[in-house]
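Participant: Predicted model follows, preceded by the sequence.
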Amino acid sequence: WSPASGFVLSREPASLSLSLPASLPTCDLYQNQALRLCLGSTSVGGQYGAISALSINNDCSRLLCGFAKGQITMWDLASGKLLRSITDAHPPGTAILHIKFTDDPTLAICNDSGGSILVIGLKPSLKVWMTFPYGRMDPSSVPLLAWHFVAVHNYVNPMLAFCRGDVVHFLLVKRDESGAIHVTKQKHLHLYYDLINFTWINSRTVVLLDSVEKLHVIDRQTQEELETVEISEVQLVYNSSHFKSLATGGNVSQALALVGEKACYQSISSYGGQIFYLGTKSVYVMMLRSWRERVDHLLKQDCLTEALALAWSFHEGKAKAVVGLSGDASKRKAVVADRMVEILFHYADRALKKCPDQGKIQVMEQHFQDMVPVIVDYCLLLERKDLLFSQMYDKLSENSVAKGVFLECLEPYILSDKLVGMTPQVMKDLIVHFQDKKLMENVEALIVHMDITSLDIQQVVLMCWENRLYDAMIYVYNRGMNEFISPMEKLFRVIAPPLNAGRTQPTTKSPTLFSFFSPSCCLAGRAYPLGDIPEDLVPLVKNQVFEFLIRLHSAEASPEEEIYPYVRTLLHFDTREFLNVLALTFEDFKNDKQAVEYQQRIVDILLKVMVENSDFTPSQVGCLFTFLARQLAKPDNTLFVNRTLFDQVLEFLCSPDDDSRHSERQQVLLELLQAGGIVQFEESRLIRMAEKAEFYQICEFMYEREHQYDKIIDCYLRDPLREEEVFNYIHNILSIPGHSAEEKQSVWQKAMDHIEVLIQLKLLKLLHLYGYDPNQVYATAYVFYPF
């Protein structure tokens, strides 16, 4: 029995034409692996030789056969009759190597071993659109061409892959709006092996056969090699005898004979994602597994996690070499999602069945911690919360350990806002589970990220108050009832008396902290503890909070309660931060007439509470006037503050009768001046009071404004904390550009006036450095010390 010399696939399903055997001009037609027709006879074998090329037209009605001695025959595939024999379509004495029908069933193209291409009745005339040099290559390398339609930028156009040797080039052919054809190079693929066949499986996947008969499955876009398969057992049929034209005496060029060593054009054909390889004894069919088969293959190996991961890559369109998924993206996702749901049910059953029957509880927990998160992950990725919180939750609840692990798995998704809503039953079980484990801080963190509609508001508020979950309580009031004032009143009622009396310090769980940040966030348009207030509610909430803060007394005020308790409490808690929040709020409301009235009102209240009360420290009072100075310095300022109040603050900060907090008072006044408050003072009076209070940094600030740099030397020398810095100051004035000659001269003269003091300072510094007693060596060192 002799091997076939070539074969061709029909577009008709399960049809295949083979030329058998290599030495005879017969062609067998198989359908569903059953012989249907045997075309030709042995009587003309000596005249035509073996069949060397085959081609079937588009409607599968005609078969062209090319022969080793150059003849061409056409057959009717319906009746099996010979329609014509063509003996003069090309120069005699050469074998037919290729023959192809065109889109027109009456036109065909053939190529022979003489190295020429002949066009039979093809119109219009051929036109060259692009030329591309091969470059250096092995002369025995097989030239290859392969077309396929490819989607690029939402347009489907033909793409030509051509290669010879180890480099594949891809060219895209497209027609523009004017009808002109353009050929553009897309990319090229460098290989480490020589090719003898190139086949498209689909628009994204190609299969390459190298010279050692190894298949390489390549993803075209990423150029990643997905798989390799050894096919030497196929015993592939090569077309060497035809390329060498042995049937006609071997009259071919040396180049063609070299190529013929590896030529297998007529032995490989593809259709519908399948590749057919003609071996010496069999025809082998190879194809990529469909996406479903690939998933099922992993399931059969009990690799459920890997199967889910692969299915998800199909769902997201990230998998390569995909076969069997058609339609638009939404349809493809729906098909894959259905299969993933089936796997998830199987996975949940497996998790319960594989659970250890006995042993430590930690072993069971670890088992479910390894498996349950996978179910949660994929249900949420598939946006199937209905499945997660119904069937999956019910199934896993059969095991108490699995149920607990399931509930704990939800925590990171809730905290990252990937899971907001859930069924009331699951929500209730979740809170109870964390309560039972004494994880109340976790409960609070979860509540403030949840959809409030899934909570029993009354029950949650009671739980929050009992467990001091103030964040959660404020969140439930704000989000559940759009109520922003009630939680503030509750918290202020608890913390105001001890805080105003100075008997409490806020901690991380202190209601003081929450009573401060809640109104502060509301004034800034932010929800507490996270998020933003709905835009349509922001003006209303800000007005409500302002009205709340400026209340003269609280709802259940005692006779001893001081006026404006809420503002007073916030100022006692963190003066600077509260004033910063007010500054931001003023900025937001600068174009609101009502807000301008609120600004003036709250400024008047701040002054009344802080200036007329001795409970506040100099630093706190200074913060208030620094805040006021910044507001008054704005070009669009509408606030009015009596200037005498600034004078009172100056008297308060510079009071010579109070030596306590000297540095604090000086720093507060300095910040006030730097914030623009200097315009509120008479400068000469300010300097006198600063000198009297020994506020030398204030004096320096004022002298520097007047360029009286020489007087600043006195400020350093009189300040025990900064006297040694005088040397750097003098050096900077004398050496750094930017000061006039007169200014430098005055500084130099002042330094000379204080030369003795300066030398003593420097000497004392050196003596202390080396451990000597200054009183013993001062006189001697003074004589020799150069300034």
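Facilitator: Yep, it's here.
Participant: When you work out contacts or count neighbours from here on, use the C-alpha atoms and nothing else.
Facilitator: Noted.
Participant: Tell me the secondary structure at the closest residue to residue 477 other than its chain neighbours.
Facilitator: Counting by Cα to Cα, 6 or more residues apart in numbering, residue 483 is the residue found nearest to residue 477 once chain neighbours are left out, at 5.3 Å. For residue 483, the reduced secondary structure class is coil; criterion used: DSSP: H, G, I helix; E, B strand; the rest coil.
Participant: quick one: the strands in the stretch 251-400 of the chain?
Facilitator: Secondary structure of the stretch 251-400 of the chain (DSSP state E, counting those that start in this stretch): strands at 268-271, 274-278, 283-287.
Participant: Now tabulate those in JSON lines and tack on mean neighbour count and distance to residue 35.
Facilitator: Conversion of the strands of the stretch 251-400 of the chain to JSON lines gives the following (neighbours: other Cα atoms under 10 Å; distance: least, Cα to Cα, whole Å):
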{"stretch": "strand 268-271", "mean neighbour count": "18", "distance to residue 35": "19"}
{"stretch": "strand 274-278", "mean neighbour count": "21", "distance to residue 35": "17"}
{"stretch": "strand 283-287", "mean neighbour count": "14", "distance to residue 35": "14"}
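Participant: ok, structure two:
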Amino acid sequence: MPSVLSSSGATLPSPSKTTQAMTADAHSRLPSLDFSDDVTDDIEQDDHPGDYSTRMEELFDDDEEVEHKDVSEDEVDSEEDGGFVYNGADAEQADGTYDDRLRDILGADPEDDDEVDEVEVERSLLHDAPDVQSEAGMKPEVPHDLQGQASVSFPYPCLAAYIVTYQRGQYLNVESRTNTPSPLSMQLSLPMTPPRMDSPMPDGSPSILGKPFLHPTVSRLRSYVPRSSGVPSTTSADTIQSQFYGNMSPAPSHFSALSPTLSATNLRALSEKHEFAAHSYDESRREVFRWTQLRKLGQYIFAKVPHKASAILGSAPPGSPTVLAANGLICVGTDTGRVYVFDFKQTLKWICGDANSEKTVGPVTALALSHDHSFVAVGHAFGHIQLFDLARPQTPVRFVPPTSLAAVASGRKEGHLLGSRIVNVDFVAGRHTAIVSADDVGLAFYHSLGKVLFVDASDVLRILGKYPDEDPPVPPHFSLPKTNGSPAPPPPVRRRRSRKANTILAMAPLPLGTAPHATDAYNVVALLTAAKLVIVGLRPSPKTWYRRHRSEDDEQMGKSKYRAALAWFPSVFVDASRTAKKGEKVPPAESTVPLLVYSWGSSLNLIRVSESKTMEKSINSRTGKTMTVEVGHLTFQEAASWSAQDDVLAIQWLNPNQIVVITASTLNVFDVRTSQLVEQVHFDASTLVSPTLASTASGTVSLADARSDVAHSVRTYKGKIFFLGPHEVQVGMLLTWADRILTLVDEGDFLNAIDLAQSYYLGTAHGNKNGLPDDAHQLKAVVGERIRQLMAASTQYAFSEERMTDATHITPDGRGVDRTSLFESLTATCTRACIALDDFDFLYEDLFQSYDDAGIARIYLEQLETFILNGDIQYVPPRITQRLIAMHSEDDHPDHAERVIWHIDPECLDINQAIGLCQKYQLYDALIYVYTRALKDYVSPLVELLGLIRKVMQDRRERLLRSESSSPSECLQETMRSTVLNAYKIFPYLAAVLCGLTYPSEEPLDPDESFKAKRDIYTFLFFGRSSVWPLGEDGKLVFTADEEGGVEPTYPYCRLLLRFDAEAFLHSLDMAFEDPYLNDETQGVTRLIIVKILLELVSTPNLSNADITFVNIFIARNVPKYPQFIQIPPSALHNILIGLARDPDQSTREDRQLAAEYLLSVYTPHESDRILRIFEEAHFYRILRSWYSQEHAVGPLTPGLRARSRSPCCRGLPKRRRYLPESLSAK
């Protein structure tokens, strides 16, 4: 990878439960992967109880010689008594006899077989393990799916019918996943043997050739029986020996190790140079609020002026702040009784009260600013209320003094009692002289502060609460300013009584909003106590409209009983989502309904308020007539409820959708539409000012209550939060989605800005989403445009000349800064964004051109490749794909190019480039993919692979003619080994395509394409003479003769595959026979035609005895499976039966016997005596026992032979009563 340096210059059958348990147990005992060369580790792993290869070789070394001889009576008896059972330390304890255990494992009908055959079948499945070692000085190339794993299930069943376990450079364990020759679900397998492995030859000399292509437990022509868990599976197996290349193993395909969609783990294992730093946005560093300290304002409020200096200067000290109001102006009340009013430029505009007089009515405990920002209402600690006109702030324009119980009892006055602390005061609607107030003894009043003939005429209405039995306490030093005479002497000081349930914890009138609403005419006020919520309307006449009692038990609530808060949000206009077109009327703006949010303890509740109209009859007091009039009623809808993590101390509205909630330790933002917490930051509520904290010294207020009384220090206005602390005033802004993105852009972090915008686009972003459209399409349109702008800006920034020479690239040593990671991350980030947008124009045009112009296109291609291999991108323009493949070709990494070809859309490939590359480096899996998926050509892969097979057959012929003393060079052996490995790919290819699947992914083909592919392959493969391919003028004859210019035989391609590996070829055909394509006789090629061609080829002298045997097995097993399609003369069947019995190869005896059983189910032979003698000579004891059992023969039968035959396929034998021959009785 270059450095960019800038300076200041198909499915397998489900195994049985026992087999599953056996496999799971074997996997659990496998050691972990370790590629070190430590000898001690090797010894420990070789002695591992899960590795049975050495033990099985020791146990069955002598069995190979006995396997080809007649079993003596003593040996058979000993085997029948117990059979072979593994008794190792990890063996499962089995109850019952060997027959019982075998019956449990093999299925429903194991009783039809005798122990002799079971032992023979068992022995036939035991094979020596190869001593496979990696080449000296080289570590084996392990498929990526095998790295870091003990066992791997391959993604393609057709290519991996058994699991291969890799350990210490050896493939130790091969476990078949197939239980018996079965339908299409048993797929062709391709052992994943490392490409450079040595295995011993029969003479002991090392050979570069691996094991054979097809394992006998996988071949559909074999008679494999599942093994019990007591007998471990072998580590490797000998299969049919094909002349000089019988030990050949196919090449490991890159496609077997790479699934179409690689996992992230596999991607990390591909190559270090493909790793990139994912600039995913780090939520831990996310800024939620942006805070600003109002320092200029603090110079007035928090000025520390000594008392002596104030006396000398003749000015009163400012005192300490107690409460805050911020709606248009910033008002701060102090404990000296004065109110300081600032504008938002932090300029001190007014001081309410005589700034030079120490005569006040006590500390300010409640504060409100009128709707038009012209009047200030102030509540004090001992029940006084003052109303200031900011035009004349020195003296109050209205003054509401407290009263006493005696005055109330006489009926002369109504109002707050002297000594009661005003806890809430606020203006009603838009009036200046109409206020509501509440105190700490549970009384709430409505004050209409008017004048009659220039004389104050206040109208006070009690709207909630009852007067206490005695007056509240007042400090002895407290004195009131004179108002119409001297005040009555204060009552004696007493400690405050415990709080009652009727204590008013919060009160607020419904303010006017930007949109008029019917509820404005009712002058609605909400009051919250520890026991109930009450909503009253003051107009047209005072009335309680809503009441809700708290449901919690007082004893269970504890301190949370007196934790409550509420806040209104008025009706406002919502921005219209659509603008009027020319000639259209502007659509009316929508408005919201008034909302009330309130809390008790940690529970939050939301109420919507609206008006409903009803027609009612009323009597006119003047005329006495009954009239029907429309009467309005307030309706309340409980919209939502949710809980915070702790008791709520204060609530304020940020906007129509969000509220800010203060608890003792957190600052929370809730979305009322979803009732979800969208933001939460740590916040210490004790840093806010409490107006009652000073009262804790006298004991009138507890410290816990004072510390939680912070609601008057929290205010919001136009989306901003104001906090009043003991030493500072702060204003905070909740960052919107656009703010967070712009913050990153301002910091120069474009990549994180793109990632953050992408998360908003996908709906995965955490936190505040206010300001984004609710409609998903509108949201994607808004955010998508922002993403495109960010990508363009970040690219321009990364490649700008100014940035390449700015101060950020200067280092002390003058060498500059390596910015490779920046350009890598830019490609990765933009790729992820384009994937999310599903718009790749910028990625493939502008971004690639910038990298190409800068000469660093390699960085772009390497990062893009990661997304291609991960399956995130399937389509890439051919010009970019061409550059990517050419880059790997130049680097001599054909395996990387093969991965790209496999994962890319075929339409994106440069076909000539891809085919040339695959042929040059022998990437036949990729070559097949290009031919079949890009060109829809299914015959060309056959032609390519048949050419390899011809080379192999020619080399075999040369080796036969070569003197034994001479041996091919090591280079030649390696070349031929690679050729053989690739040639074997023809069999899984045939199996997949003829079953209607793609190769090698085994995805279903389109029906029309599948039909054409099968037709082309069958026509080419079973054509009677050599064909020209490709069709047209440029076509050439495809030859198969071993010698150049030799005579081409009939059916050359089918014959060549039989000569190369008959079992593998017939295995593929056996699967293809199950496809319904061959049911249609009009297609030209049917099962019967194929069988007749095979019979004709068998009659010629070109095939070996082993090849003929497998052809006979194939026909014998398929004739009874398809009797309506395969009908051949009895004479041919008779010859097949005789051929199966007279083959002297003992390694295929069980396979031939099973095939004979299949054939006897539909064919009844003549000359039964002769047939029986032939079967005795062939040791087909299972067939003989079945026949004699059906005839009720009497003779010295052993207990095992008395059992019924396992197979019912011997019904074709003639029924004759006779005694068993002595030879069979002895068995």
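Facilitator: Ah, there it is. As the structure is a prediction and not an experimental result, all values here were calculated from the model.
Participant: what TM-score comes out when they're superposed?
Facilitator: The TM-score (TM-score structural alignment, normalised by the length of structure 1) is 0.70; 687 aligned residues with a Cα RMSD of 5.4 Å.
Participant: before we move on, back to that, out of the strands of the stretch 251-400 of structure 1, which comes closest to residue 297 of structure 1?
Facilitator: With distances scored as Cα to Cα, the stretch of the strands of the stretch 251-400 of structure 1 nearest to residue 297 of structure 1 is strand 283-287 (15.1 Å).
Participant: Give me the distance between residue 1188 of structure 2 and residue 1225 of structure 2.
Facilitator: The span separating residue 1188 of structure 2 from residue 1225 of structure 2 equals 11 Å under the rule Cα to Cα, to the nearest Å.
Participant: meant to ask about residue 637 of structure 2, not that
Facilitator: Using Cα to Cα, one obtains 96 Å as the distance from residue 637 of structure 2 to residue 1225 of structure 2.
Participant: before we move on, the earlier item: which residue of structure 2 sits opposite the residue nearest to residue 477 of structure 1 in the alignment?
Facilitator: Residue pairing (TM-score structural alignment): residue 483 of structure 1 is matched to residue 937 of structure 2.
Participant: Check residue 538 of structure 1 too.
Facilitator: Superposed on structure 2 with TM-score structural alignment, residue 538 of structure 1 falls opposite residue 1010.
Participant: That match: what secondary structure?
Facilitator: At residue 1010 of structure 2 the chain is in helix, as set by three-state DSSP.
Participant: hang on, it packs against residue 993?
Facilitator: Yes - taking Cα atoms under 8 Å as the definition, residue 1010 of structure 2 is a contact partner of residue 993 at 7.4 Å.
Participant: okay, these two: which has more neighbours?
Facilitator: The neighbour count for residue 1010 of structure 2 versus residue 993, taken as other Cα atoms under 10 Å, is higher for residue 993 (23 against 20).
Participant: Confirm the more buried one sits in a helix?
Facilitator: Yes - going by three-state DSSP, the assignment for residue 993 of structure 2 places it inside a helix.
Participant: That one matches what in structure 1?
Facilitator: Alignment of residue 993 of structure 2 against structure 1 is given by TM-score structural alignment, with residue 522 as its counterpart.
Participant: residues touching its match, list them.
Facilitator: In this structure, residue 522 of structure 1 makes contact with 528, 533, 538, 541-542, 545, judged by Cα atoms under 8 Å, 6 or more residues apart in numbering.
Participant: ok, back up a step: dump the strands of the stretch 251-400 of structure 1 to a markdown table, plus distance to residue 408 of structure 1.
Facilitator: A markdown table is the format used below for the strands of the stretch 251-400 of structure 1 (distance: least, Cα to Cα, whole Å):
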| stretch | distance to residue 408 of structure 1 |
| --- | --- |
| strand 268-271 | 52 |
| strand 274-278 | 48 |
| strand 283-287 | 45 |
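Participant: Show me the one of those strands that comes nearest residue 47 of structure 1.
Facilitator: Distances from residue 47 of structure 1 to each of the strands of the stretch 251-400 of structure 1 were compared using Cα to Cα; the minimum, 25.3 Å, belongs to strand 274-278.
Participant: what's the angle from that closest one to strand 283-287?
Facilitator: Angle, strand 274-278 of structure 1 to strand 283-287, by axes from the mean of the first three to the mean of the last three Cα atoms, to 10 degrees: 160 degrees.
Participant: What residues of stretch 386-405 of structure 1 count as buried?
Facilitator: Buried positions in stretch 386-405 of structure 1, judged by neighbour count with 16 or more other Cα atoms under 10 Å: 387-389, 392-393, 395-396, 401-405.
Participant: Now the terminal residues of that stretch, how far apart.
Facilitator: 19 Å.
Participant: What are the contacting residues of stretch 362-382 of structure 1?
Facilitator: Here stretch 362-382 of structure 1 has contacts from 305, 337, 344, 347-348, 351, 355-356, 385, 387-388, 401-402, 405-406, 409-410, using Cα under 8 Å, 6+ apart.
Participant: okay, now residue 340 of structure 1: neighbour count?
Facilitator: For residue 340 of structure 1, the number of neighbouring residues by other Cα under 10 Å comes to 23.
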